[in-house]
Each structure stands twice: as C-alpha cells, then as structure tokens.
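Novice: Let me see the structure of the following:
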Amino acid sequence: MISIAISSQKGGVGKTTLSINLAHAFARAGYNTLLVDADPQGSVGLSLTRQSRLLSGFYDFLADPGIPMDRLVVPTRLETFSLVAAGQASDYEAGNGSSGSHLARVRAFLRNVAARRFDVCLIDTAAGLFGVTNDIIASADALIIPQQAEPLGIRSVPKLLEGLNRLRIINPRLNVLGVCLTMLQQNLAESTEAANALRQLLPAEMLFNTPILRDEVYVRASAKGLPVGILEEGKGAEIIFDSLRAEIQAKLKKSRQNSSFQSH
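Specialist: Modelled structure (predicted):
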C-alpha cells in the first residue's frame, strides 16, 4: 500500500476537492482506494455524506486504537472506493497534544489500513505542519502539496518547504511528490502570473504538470455529495484528475526505480 498525505501550509487551497477527486480517480482505475478525512473540520465527509458527523472515524481511533477497522471504513457505491470520516472525537483530539504525541497511533492506523489490502490510502489533513498533521506526514510514504494560483498563496510556499525539510529528519523515506496548482483561472492575469511565479520558484520536478482549474462544477458536486466525475457536466474535470493520477504513478515508479538502483 502507498499512503499519500495531502497537506498545505494554509487553508482554502482546494485541498479537500483535490483529495476527493484524486481518490475517485484511483478507484475508477481499479485501485482499492481509501480516503481518510484527517481534517477536524470533516470537510471530506461533509462533501460526500451528510451523516459523516455520526460516524466513528480517524480521530476516534487516535483516542482509542482498540476500535476495529470495520467500524471506521465506510464503503461507497464504487466497490474500490472507501472512506474513513474524521470521527466524533475530532474536535478534542485535534486540539490536544503537540507534534509527535499521536505518532505511534497514526502509524498503527496505517498498518491496520494496509492489512485490509488497500492499494492507495489518501489522507486529507488539516492545514499547517503541526500537531496531528505533522504526525501524519511523518508516517506517510508520500506527500502532495496543493497550492492555489493566487499571489498571496505563493508567498507561503518557501515556509512550507522549510517545514518539509524538518519533517524529512523524522521520516527520511518521505517522497515529496510535488506541488499541485489549484484554483487556476486561465482568463485572469493575476492567477496565471502567480502560476508562472511558482514555476520559477520551484524546481521543475517539484511542480505537477496538471493544474486544477477553478470551476463551479466542484461546488455543485459537493452540494450533491459526489465526486465531480459523477456529474455529467463534470466529465472534463474527471479527465484532469485522471491526468494527475497518471503523473503521480509515474513519479512513484521513478522513485522506486531510483531506490532500487541506490540499494545496489
């Protein structure tokens, strides 16, 4: 199993939209996929099911790791796509403990997920590199960083990269897959200029080629509790996430090949 954290330095960057639709793309491609809502706001759950606040979830496991996974994993209408909600203990657990205080239980959670033979586990985290989010990144195999194509958002990237360097000390195997541009408005000069600034700021291999456009179809999909590709008008957006999934798989394959070469 590959575990991929989706995290950002600040909120409002389209992280949950990316998490939901990327997980759906992996599931549609035949991979047994689990989407974990580790944001205390429960944004993933609220986007997919209005009953998510009634479900036991990720933060309940952190409070009591004896909870069986059968009580946490929620199937969806797509056989290869399952969900773990934030849970009823999210408000308490997220606000308690410094970075590292939940590390052992986060890793136990991921071991339990892997034992259920999932291929991919995507984790939507709370914004910021501290607390539980820090522990998730310190436990995951890989990381994707969504970044909105807006001038103010670009300024937070250097601080995020500094934080990642510190996390690599805790998790040397962390594979930073790259930064994904979100909310790009191709007809707005300020948005395209921000995107170009980010391309100049980062090494080419650190930026995904596939941007996520700002589109009201995501709002409509969330209102219906669906991934965007389920909507007839969302087919174009679905293609974008298929392209992003292919990029991720290529990066993971290249990383495995480099690791195999270095080990010899």
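Novice: CA only for contacts and neighbour counts going forward, please
Specialist: Fine.
Novice: Okay, helices next: where are they in the stretch 101-250 of the chain?
Specialist: 103-115, 131-137, 151-154, 157-170, 189-201, 217-223, 235-263 (DSSP state H, counting those that start in this stretch).
Novice: Proceed likewise with the subsequent sequence, for comparison:
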Amino acid sequence: MISIAVSSQKGGVGKTTASINMAHAFARAGLRTLLVDADPQGSVGLSLTRQSRMLSGFYDYLADPGIPLERLLVPTRLETFTLVAAGQASDYEVGGAPTGAHLARVRGFMRAVEARGFDIVLIDTPAGLFGLTADIIASSDSVLIPQQAEPLGIRSVPKMLEGLNRLRVIHPRLLVLGVLMTMVQADMTESRESVMALRQLLPEDLVLRTMIPRDGLFVKASARGLPIGVLEEGAGALAVFDALRAEIEAKFERAGHPSLRRDGSA
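Specialist: Modelled structure (predicted):
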C-alpha cells in the first residue's frame, strides 16, 4: 500500500479539494483508494456526503482503537473509492499534544487499512506540522504540499519545508512529493509571478509540473457532493487530476517505491 499525507503550513490552500479529486483520479485508474478525512473541520466528508457528521470516523478510532475498521468505511458510487470521515469525535483534543503522542494509534490505523487490501490511502491532514499532523506524516510513505498561487501564500513554503526536514529525522524514508500549486489564475499577473517565484526558490523536483486552476466548478462540485470530474462540464479538470496522478506515480517509481499497478496490487 502507498500512503500520501496531504499537508499544508496553513489552511485555505485548496488541500481538501486536491485530496478529493486526487483520490477520485486514482480510483478511476482502477486502484482501491481510501480517502481519510483527518481534518477536525470534516471538510472532505462535508464535501462528499451530507451525513458525515453522523458517521464514526478517524477521530473515533484515535479515541478508541478497538473500533473495527469496517465500521468507519464509507463506500461511494465508484466501487474503488472509499471514504473515512472525520467522525463524531472530531473535536478530540489533539492540537496541543506533542509530536509522537498519537503515533502508535495512527500507525495502527494504517496497518488496519493495509490489511483491508487498499492500494493507496490519501489523508487530508489538519493544517500545520505539529501534533497529529506530524504523526500522520511520520506514519505515511510520502507528503504532498498544496500551496495557493498567491504572493502571501508563497512565503510560508520555506517554513513548511524546514518542518518536513525535521520530521525526516524520525522518518528518514519520507518521500516529499513536492509543492502542488493550487488556485492558479493564468490571467492574473500576481498569480503567474507567484508560481515563477516558487519555481525559482525551490529545486525543480520540489514543485510539481501539474497545477490546479482556480475554477468555480470546484464550488459547484462540492455543493453537489461530487468530485469535479463527475460533473458534465468537468472534463478539463478531470484531465488535470489524471496528469497529477501520473506525475505522482512517476515520483514513487523514481524513488524506488513499489509502483502502483492496475491489476489491483501495489
């Protein structure tokens, strides 16, 4: 199983949108995909199922690891795409806990997911690199960093990478997939310059080629509880996330991780 923590230094960068649509892209490619809502705000669940606040989920597992994983799994219309909501205990007190406080339970959850036969799991984490988010990253194979293409947002990226370097002390094999530019507005000078500035600031392999545009369709898809690619007018966005999936798979292969195959094994 391949695991990807989707993390950011701060909120509002399109992390949940990226997580939902990446998971949908992997599932469409035939991989048994699990999307975990580990953000206490429950944004993934609220985007995809209006009953998410009533479901047991990830935080309930943290509070009680004896909960069977099957009780947490929420099927979708796509057979290969499954969700785990944030859960009833999403107000579970984790923010002030030091790194490592929840590590054993997060790793237990990941082992249970792998035993269930999933090929890939994506975890939408709380913003920041402390407490639970650090434990999730330390339990994952890789981390992806969405970042909006705006001048103020770019300034937080070096701090994010410094934090990831510290986490590599406890997880030396962590694969940093790179920064994913989101909310890109090609017709706006400031947005284009933000992308260019980040590409100049970071090594080439740390900024993904694929970029996610700012598009009102994302809002429309969320309102209907669907990934954007399911919408009749979502073909363009579907192609963007298919390209992102292919780019991520190539990074895993170059790093020597097991390749993701379409025969249902990873």
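Novice: TM-score of the superposed pair?
Specialist: Aligned and superposed, the two chains score 0.96 in TM-score terms (TM-score structural alignment, normalised by the length of structure 1); 258 aligned residues with a Cα RMSD of 1.1 Å.
Novice: still on that earlier bit, from the helices of the stretch 101-250 of structure 1, which stretch is densest packed?
Specialist: Among the helices of the stretch 101-250 of structure 1, helix 131-137 has the highest mean neighbour count (mean count of other Cα atoms under 10 Å), at a mean of 26.
Novice: ok now that helix, how far from the chain's centre?
Specialist: A distance of 13 Å separates the centroid of the chain from that of helix 131-137 of structure 1, by Cα atoms, centre = their mean, to the nearest Å.
Novice: how about the helices of the stretch 101-250 of structure 1, which one is nearest residue 210 of structure 1?
Specialist: helix 235-263 (5.7 Å; Cα to Cα).
Novice: who does the closest one touch, helix- and strand-wise?
Specialist: Here helix 235-263 of structure 1 touches helix 15-28, strand 175-182, going by 3 or more Cα pairs under 8 Å, 6 or more residues apart in numbering; DSSP states H and E.
Novice: Tell me the buried residues in the shortest one?
Specialist: Across strand 175-182 of structure 1, burial judged by 16 or more other Cα atoms under 10 Å covers 175-182.
Novice: Any idea how many residues pack against residue 124 of structure 2?
Specialist: Residue 124 of structure 2 has 28 neighbouring residues, counting by other Cα atoms under 10 Å.
Novice: Contacts only, for it.
Specialist: Listed by Cα atoms under 8 Å, 6 or more residues apart in numbering, the contact partners of residue 124 of structure 2 are 5-7, 15-16, 19, 35-39, 44.
Novice: and of the helices of the stretch 101-250 of structure 1, who's closest to residue 31 of structure 1?
Specialist: Nearest of the helices of the stretch 101-250 of structure 1 (Cα to Cα): helix 235-263, 11.2 Å.
Novice: Can you give me the neighbour number for the nearest residue to residue 71 of structure 2 once chain neighbours are set aside?
Specialist: Counting by Cα to Cα, 6 or more residues apart in numbering, residue 71 of structure 2 lies nearest to residue 56, which is 7.2 Å off, once chain neighbours are set aside. Residues near residue 56 of structure 2, counting by other Cα under 10 Å, number 22.
Novice: repeat for residue 10 of structure 2
Specialist: There are 17 residues near residue 10 of structure 2, going by other Cα under 10 Å.
Novice: residue in structure 1 matching it?
Specialist: Aligned counterpart of residue 10 of structure 2 in structure 1: residue 10 (TM-score structural alignment).
Novice: Please tell me how far the closest residue to its match other than its chain neighbours sits from residue 78 of structure 1.
Specialist: Using Cα to Cα, 6+ apart and skipping residues adjacent in sequence, the residue nearest residue 10 of structure 1 is residue 127, 5.1 Å away. Noted for residue 127 of structure 1: a distance of 28 Å to residue 78 of structure 1, by Cα to Cα, to the nearest Å.
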